[in-house]
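**Q** this one's structure only:
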């Protein structure tokens, strides 16, 4: 019996052409399915059936990959044309979509938004919409400028907290059990040691996650609209903040 002839290379399915876009798509797929902890140059190369060295032709290093991935993920956030009559509703929707993208669609990606200040085209598109909505609401130029940072930090922090819960705790009822634990603790604090906390303890856990998120967002927006902001921060102070 004759030995089987070797399989021709031409009979094998051709690999997709390697490109920056292909690398970003592969990275986003890994984030969606496996989370941020699984993301590495080696893992992306494996998904593309190539070696890590091949990626460096298109992406300088892991930091650049992170920057590209985060901006591509931001590109999935829908942006509406500003309607002055609905500016607050639209702003709530935009920040909510930002948070959901980072906590649900790409688990753990919020940490990439914390590491650097996003300045890609998609980040600028979302920030422009955010600023336009605040201008429609009557915010001052300085308040609008501060808002780009404050609202993004709020969305990123909430998303990061949510992704941590899903990563660290497998119990689907964790949130409810945690709330119950905190409520029990606050309701039992001695009034002589913690008089203020004892008087408002029952109020500290009111509202579900969506209600508390919306309340926090309104507090930030209302503060931006009513707090004098002109000249509050110097360029030097801002630089020192970034270096911390």
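**A** Right, received. Where do you want to start? Quantities reported herein were computed from a predicted structural model and do not represent experimental measurements.

**Q** only C-alpha atoms from now on, for both contacts and neighbour counts.
**A** Will do.

**Q** distance check, residue 36 against residue 103.
**A** Separation of residue 36 from residue 103 (CA to CA, to the nearest Å) stands at 11 Å.

**Q** and for those two, which residues touch both?
**A** Residues touching both residue 36 and residue 103 (CA atoms under 8 Å, 6 or more residues apart in numbering): residue 109.

**Q** use this one as the comparison:
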């Protein structure tokens, strides 16, 4: 007979990562990995609004009981799927003070590419907050800490550097992902939609000459290249700031 709820240890916060695994007497019909994989496929195909426990059960040809063995609700499922996505990020090993910048750049680009492969992340990642305690998030955080500490930052500043870098990448990429979701909803290519928007944008900027000049300069340019250029520029600024800090603190700052 299962223990009474009052006998279970209380969770510090509602999360799949803080809830004790439920005991079971027999092997469930579905594994956690199967459930997460199917949920990821559904999210990639139809977006965050399409995900429900009932729809996922239909997709897996399984009853709710099979899934609730592993997750208590949809929120816990989202936590698992988000962590699975972070498992796709490439984290270069911390080699030393001379290659931290190249390694960090590769990691930042890998994080961006991962988020853009799963644009639904833009609508859910920010809602998880402190409950991002999964093994892949831990691996990413640990890897970045190691990179910045190898560069010469003390542990406390390395933690701040990780927050600065990930906030930049997540912030700009979330906007990109939302834009890609809009494109998918309209069923048009990025170039087609941007080209159709230019007349309205230029008309709105008629009384703002600097902005109008900027819009005119972008006309005919591949919008994907423009997004990548913006990302690279901002990333360089973040890393330039960290490099200057390393120089001030006596670290290498090379890369």
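**A** Great, that's in hand. Computed from a predicted model, the values in this text were never measured in an experiment.

**Q** so after superposing, what's the score?
**A** Overlay of the two chains. TM-score (TM-score structural alignment, normalised by the length of structure 1): 0.71; 207 aligned residues with a CA RMSD of 3.2 Å.

**Q** tell me which of residue 36 and residue 103 of structure 1 has more neighbours.
**A** Neighbour count, other CA atoms under 10 Å: between residue 36 of structure 1 and residue 103, residue 103 has more, with 24 against 20.

**Q** ok, the aligned partner of the more buried one in structure 2 - contacts?
**A** In structure 2, residue 103 of structure 1 lines up with residue 116, judged by TM-score structural alignment. When contacts are counted by CA under 8 Å, 6+ apart, residue 116 of structure 2 touches 173, 176-177.

**Q** once you map those onto structure 1, which are still in contact?
**A** Retained in structure 1: 173, 176-177, out of the contacts of residue 116 of structure 2 (criterion both residues aligned by TM-score structural alignment, their matches' CA atoms under 8 Å).

**Q** tell me how far residue 235 of structure 1 lies from residue 74 of structure 1.
**A** Distance from residue 235 of structure 1 to residue 74 of structure 1, by CA to CA: 28 Å.

**Q** more neighbours: which of the two?
**A** residue 74 (22 against 9).

**Q** map the more buried one across to structure 2 for me.
**A** Residue correspondence to structure 2 (TM-score structural alignment): residue 74 of structure 1 is matched to residue 86.

**Q** from what I see, its match and residue 137 are in contact.
**A** Yes: here residue 86 of structure 2 reaches residue 137: they are 6.2 Å apart, a contact under CA atoms under 8 Å.

**Q** how many neighbours does the aligned partner of residue 30 of structure 2 in structure 1 have?
**A** Matched by TM-score structural alignment, residue 30 of structure 2 corresponds to residue 18 in structure 1. For residue 18 of structure 1, the neighbour count with other CA under 10 Å is 16.

**Q** with residue 116 of structure 1 instead?
**A** When neighbours are counted by other CA under 10 Å, residue 116 of structure 1 registers 12.

**Q** cool, residue 46 of structure 1 as well?
**A** Using other CA under 10 Å, residue 46 of structure 1 has 13 neighbouring residues.

**Q** strands along structure 1, start to end?
**A** In structure 1, no segments count as strands under DSSP state E.

**Q** in it, which spans are helices?
**A** Applying DSSP state H to structure 1 gives helices spanning 20-34, 41-47, 52-55, 62-74, 87-100, 110-115, 121-136, 141-168, 174-187, 195-200, 209-226, 235-243.

**Q** who are the packing partners of the third one?
**A** Translated: helix 52-55 of structure 1. The contact analysis (3 or more CA pairs under 8 Å, 6 or more residues apart in numbering; DSSP states H and E) places helix 52-55 of structure 1 against helix 41-47.

**Q** ok, average deviation of the helix it packs on from structure 2?
**A** Here the mean offset of helix 41-47 of structure 1 against structure 2 after fitting is 1.4 Å, by mean CA distance after the TM-score superposition for structure 1.

**Q** contacts for that helix, please.
**A** 23, 26-27, 30, 51-52, 54-55, 62.

**Q** which part of structure 2 matches that helix?
**A** So helix 41-47 of structure 1 sits over residues 53-59 in structure 2, by TM-score structural alignment.

**Q** what do we get in structure 2 for residue 145 of structure 1?
**A** Residue 145 of structure 1 maps onto residue 159 in structure 2, by TM-score structural alignment.

**Q** so what does residue 174 of structure 2 match up with in structure 1?
**A** Checking TM-score structural alignment: residue 174 of structure 2 goes with residue 160.

**Q** help me confirm that its match comes into contact with residue 114.
**A** No: using CA under 8 Å, residue 160 of structure 1 makes no contact with residue 114, being 9.2 Å away.
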